[in-house]
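Novice: Below are the sequence and a predicted model; questions follow.
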Amino acid sequence: MNGLYALKPWYADRLSGLRRALAARQVSPDTLTAAGVGCAAGAAAALAWLPAPPAALPVAVLLAGRLAFANLDGALARDTGRTTRRGALLNELGDRAADLLVIAGFLPLAPLWLVASAAFATTLPSWVSLAGAAAGAPRRNGGPVGKTERCLLAVVAAASGWAVPVLAVVAAGSAVTAVVRAVWVWRALGQPETAVAAVARERAVATGRAMATERDVASEKPVARVAEPASSAPRHRPSPSPSPSPSPSPSPSSSPSPSSSPTLGSLPSEHHRSLPLDPGEVSGGITHTRPQSPADRGTRLRGTR
């Protein structure tokens, strides 16, 4: 018993052109959700402040927009790959807020207890559907008095002025809808575990796609890749060269001048490699190599323990 919800595929086809235009302009699905809540608020204001017959047209137009935006936000998110868990939460909150705003439009037209009862009853079908989906059952939508039927009843109240009878029908019909959905969900959960597991797997796949979309958006920074060496063979470590033979001590007459004394950069490569380096002497990509005295090395070793 889906009621007017059975027309949703037909209605979605009528909105396909608008959905493509919104996708081309990169409109956010969250913007459409907010627009649907705004349409519901406008319909409630027209229902509360305008007289009965003239209020029907603005209420009908605004509630039609509310249903259109409720259909477009999710479809646009799926078409553009922007389905996220936050978007799903915002969609549910927007639907509940829109329902309550429409019921609030009856406040000047009906007793407060009846308005409060209807507001509570309109949330029951969604609670049942969400509880069933959390338990692993498919999401249940539709009538006999679902979201579409409640919008139609609000238009009837705006056109006829029968606010109290219409609000009573909304409250009772929403409660019956909650019971119908609860029975359906209960039977679905009583099916073999394989069927429930298949539904849960489909939901897990959809959630995984949404999480992957969030990760792709969050990780747009390129990651530098380190080039692999051309050959995986181990490097050859040169064997230490033999100690040079002691050279004769220079004569006093041939002592080098201070300007001609050898520097560290002019030392042979093997002798340069054997000097202990200070790992802290790195600045700007250039390593300043200076010998360490035994006292320095002992201080550094003590400091690292």
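Specialist: Ah, there it is. In this text the structure is predicted, and so the values were computed from the model without any measurement.

Novice: going forward, measure contacts between C-alpha atoms and count neighbours the same way
Specialist: Will do.

Novice: residues contacting the residue positioned nearest the centre of the chain?
Specialist: Nearest to the mean C-alpha position of the chain, by CA atoms, centre = their mean, lies Thr84 at 3.9 Å. Shown in contact with Thr84 (CA atoms under 8 Å, 6 or more residues apart in numbering): 207, 210-211, 213-214.

Novice: residue boundaries of the strands in this protein?
Specialist: Assigned by DSSP state E, the chain shows strands spanning 282-283, 286-287.

Novice: which among the contacts of Thr84 end up buried?
Specialist: Those of these that meet the buried threshold are Ala210, by 16 or more other CA atoms under 10 Å.

Novice: out of the contacts of Thr84, which are inside helices?
Specialist: Residues of the contacts of Thr84 located in helices (DSSP state H): 207, 210-211, 213-214.

Novice: Between those, which sits nearest Gly74?
Specialist: Distances from Gly74 to these, taken as CA to CA, are shortest for Ala210 (12.6 Å).

Novice: Leaving out the residues flanking it, which one is nearest to the closest one?
Specialist: The shortest distance from Ala210 to any non-neighbouring residue, by CA to CA, 6 or more residues apart in numbering, is to Thr84 (4.8 Å).

Novice: so Ala101 makes contact with Ala44?
Specialist: Actually, residue 101 is Leu. It isn't Ala. Yes - with contacts counted by CA atoms under 8 Å, Leu101 reaches Ala44, the gap being 6.2 Å.

Novice: So which of those two has more stuff around it?
Specialist: Set Leu101 next to Ala44 and count neighbours by other CA atoms under 10 Å: Ala44 wins out with 27 against 21.

Novice: and the comparison structure, right after this:
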Amino acid sequence: MTIYQLKPAFQNLLRPLCRALAHRGITANQVTVTALLLSLATGATIWLSGGFRWALALLPAILLARMALNAVDGMLAREHAMQSSMGAILNELGDVLSDTALYLPLAIVPGLNPALMTLIVVLAVISEMTGVLAVSIGAQRRYDGPMGKSDRAFAFGLLALLLAAGISVGPWLHLVLGGILLLLLLTVVNRARCALMEVKA
């Protein structure tokens, strides 16, 4: 199970906005770049603030906005004849760079283990690479969970919200990060396994 399975319902909510953007001549690639720039700016803000609570409070809203932009760029590409090779590259690179920009600065937040956060970011990149590699062996691009992009956004958005609200840090935080790390490992294995099963079938 993964939050990604809710994407069709989320897209339906955003479809009027998507049509409005297409009518105004906004392209899918422009939306993709906007999502990346928003992520870079937010990550830089968290880093430069030293992980202060006011900066962490921005993260949940930015993650939701990024998810919306990611859904919109896909709909623009598919439903308004904007698909391109450049768009496919921008989409995959944008996701990985955005994840890195948003989550790696959390390593400096007091109470968050820098080593665990770094490993989480590395495994997040590997999980997305595994999903893309499925295409190279003849399978579909894999989005299997349990810790896909949407799941990571939910987990870290909630975590940032709790920390911004002043929840005391402690051993529970290391357990949460360790759990996310294990779920990412499972996601890598799951995506590889599902891709191989698809090709075999």
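Specialist: That came through, no problem. In this text, all values refer to a predicted model and were calculated from it rather than measured experimentally.

Novice: picking up where we left off before, include distance to Phe120 of the first structure when you put the contacts of Thr84 of the first structure into a markdown table, please.
Specialist: A markdown table is the format used below for the contacts of Thr84 of the first structure (distance: CA to CA, whole Å):
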| residue | distance to Phe120 of the first structure |
| --- | --- |
| Thr207 | 30 |
| Ala210 | 32 |
| Met211 | 33 |
| Thr213 | 36 |
| Glu214 | 35 |
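
Novice: Could you name the helices and strands sitting against the longest helix seen in the second structure?
Specialist: Longest helix in the second structure, counting residues (DSSP H): helix 171-200. Packing contacts for helix 171-200 of the second structure, counted by 3 or more CA pairs under 8 Å, 6 or more residues apart in numbering; DSSP states H and E, involve helix 114-136.

Novice: swap the cut-off to 10 Å and go again
Specialist: Here helix 171-200 of the second structure touches helix 114-136, helix 149-164, going by 3 or more CA pairs under 10 Å, 6 or more residues apart in numbering; DSSP states H and E.

Novice: closest to Leu32 of the first structure among the ones in helices among the contacts of Thr84 of the first structure?
Specialist: Ala210 (18.8 Å).

Novice: How much space separates the closest one from Arg82 of the first structure?
Specialist: Computed as CA to CA, to the nearest Å, the Ala210 of the first structure to Arg82 of the first structure distance reads 7 Å.

Novice: got the contact list for Pro146 of the second structure?
Specialist: 1-4, 152, 180, 182-188, 190-191 (CA atoms under 10 Å, 6 or more residues apart in numbering).

Novice: let's go with 8 Å and repeat that
Specialist: 1-2, 183-184, 186-187.

Novice: Rebuild these as JSON lines, extending it with neighbour count.
Specialist: Shown next, in JSON lines, are those (neighbours: other CA atoms under 10 Å):
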{"residue": "Met1", "neighbour count": "10"}
{"residue": "Thr2", "neighbour count": "14"}
{"residue": "Leu183", "neighbour count": "19"}
{"residue": "Leu184", "neighbour count": "26"}
{"residue": "Leu186", "neighbour count": "17"}
{"residue": "Thr187", "neighbour count": "25"}
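
Novice: Quick check: the farthest pair among these?
Specialist: Top of the distance list for these (CA to CA): Met1 and Leu184, 13.3 Å.

Novice: who touches stretch 37-55 of the second structure?
Specialist: Contacts for stretch 37-55 of the second structure (CA under 8 Å, 6+ apart): 56, 58-59, 62, 66, 98-99, 101-106, 108-110, 163-166.

Novice: And the residues you listed, which of them are buried?
Specialist: 56, 58-59, 62, 66, 98-99, 101-106, 108-109, 163-164.

Novice: who touches both of Ala210 and Arg82 of the first structure?
Specialist: Here Ala210 of the first structure and Arg82 share no contacting residue, scored by CA under 8 Å, 6+ apart.

Novice: ok, for His102 of the second structure, nearest residue in space, not its chain neighbours?
Specialist: Residue 102 of the second structure: Leu, not His. Nearest one to Leu102 of the second structure, counting by CA to CA, 6+ apart, is Gly43 at 4.6 Å.

Novice: if I look at the one you found, how far off is Leu163 of the second structure?
Specialist: For Gly43 of the second structure relative to Leu163 of the second structure (CA to CA), the value is 16 Å.
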